[in-house]
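> What shape does this take:
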Amino acid sequence: MLKIFGFIVSVFLIIIIILRVPRESVGLSSFATKSDILGSPSSAERLLNISTAFGIILYFGIAIGQNLLNN
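Okay, the predicted model is just below:
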């Protein structure tokens, strides 16, 4: 069960990192103005920063838990 949850968090982090890569006018600002899914570019960047930090902490927690279960 922990491995499946770890896989889901890994895929989530990959998607978040792919969304964060473009930073210029081609990136979040044009995406936000076209679709309005993430809101303004500054709020979208803040949301991505928070979700990335949460995902990384969660991933480390799962990795430590899996390591302790294997020993």
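> From here on, just use CA atoms for contacts and neighbour counts.
Noted.
> max-length helix in this protein?
helix 41-70 (DSSP state H).
> Packing partners of it?
Counting contacts by 3 or more C-alpha pairs under 8 Å, 6 or more residues apart in numbering; DSSP states H and E, helix 41-70 packs against helix 2-20, helix 28-35.
> Please identify the most buried of the ones you listed.
When you average the neighbours per residue for each of the helices and strands packed on helix 41-70 (mean count of other C-alpha atoms under 10 Å), helix 28-35 leads with a mean of 16.
> For the longest helix of the chain, buried residues please.
Judged by neighbour count using 16 or more other C-alpha atoms under 10 Å, the buried positions of helix 41-70 are 41, 44, 45, 48, 52, 55, 56, 58, 59, 62.
> Let's compare: structure for the following, please.
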Amino acid sequence: MINLEKKIWGFRVRVWGLVANMIGNIIALYGLSRVMDDGSGWSILVIGAMITLVCIGVCALPVKDNDR
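Alright, predicted model coming up:
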């Protein structure tokens, strides 16, 4: 199990997951704009959506009392 309360470079893993989620959202929106413009950004859109879904799934895990 991933310990989301562990600190890496001064921030908790949960914060880094939220940063990765924002990056995934940026990638997905860029892919969507490419799809809407000329129809060629499907792979970028899917990669961004997958990053976003993984980050949401990981960051949504509750914190156990014995992990603190």
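> And the TM-score, once the two are fitted together?
Between these two chains, after superposing, the TM-score reads 0.58 (TM-score structural alignment, normalised by the length of structure 2); 54 aligned residues with a C-alpha RMSD of 2.7 Å.
> returning to that earlier point: make a markdown table from the buried residues of helix 41-70 of structure 1 and add distance to residue 8 of structure 1 to it.
Output for the buried residues of helix 41-70 of structure 1, formatted as a markdown table (distance: C-alpha to C-alpha, whole Å):
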| residue | distance to residue 8 of structure 1 |
| --- | --- |
| 41 | 26 |
| 44 | 22 |
| 45 | 22 |
| 48 | 17 |
| 52 | 14 |
| 55 | 10 |
| 56 | 12 |
| 58 | 11 |
| 59 | 10 |
| 62 | 11 |
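> Tell me how far the residue nearest to the spatial centre of structure 1 lies from residue 56 of structure 1.
Computing the C-alpha centroid of structure 1 and ranking residues by C-alpha atoms, centre = their mean puts residue 16 first, at 3.3 Å. Distance from residue 16 of structure 1 to residue 56 of structure 1, counting by C-alpha to C-alpha, to the nearest Å: 11 Å.
> Nearest to residue 67 of structure 1, out of the helices and strands packed on helix 41-70 of structure 1?
helix 2-20 (10.8 Å; C-alpha to C-alpha).
> quick one: that closest one to helix 28-35, angle?
Between the axis of helix 2-20 of structure 1 and that of helix 28-35 there is an angle of 90 degrees, by axes from the mean of the first three to the mean of the last three C-alpha atoms, to 10 degrees.
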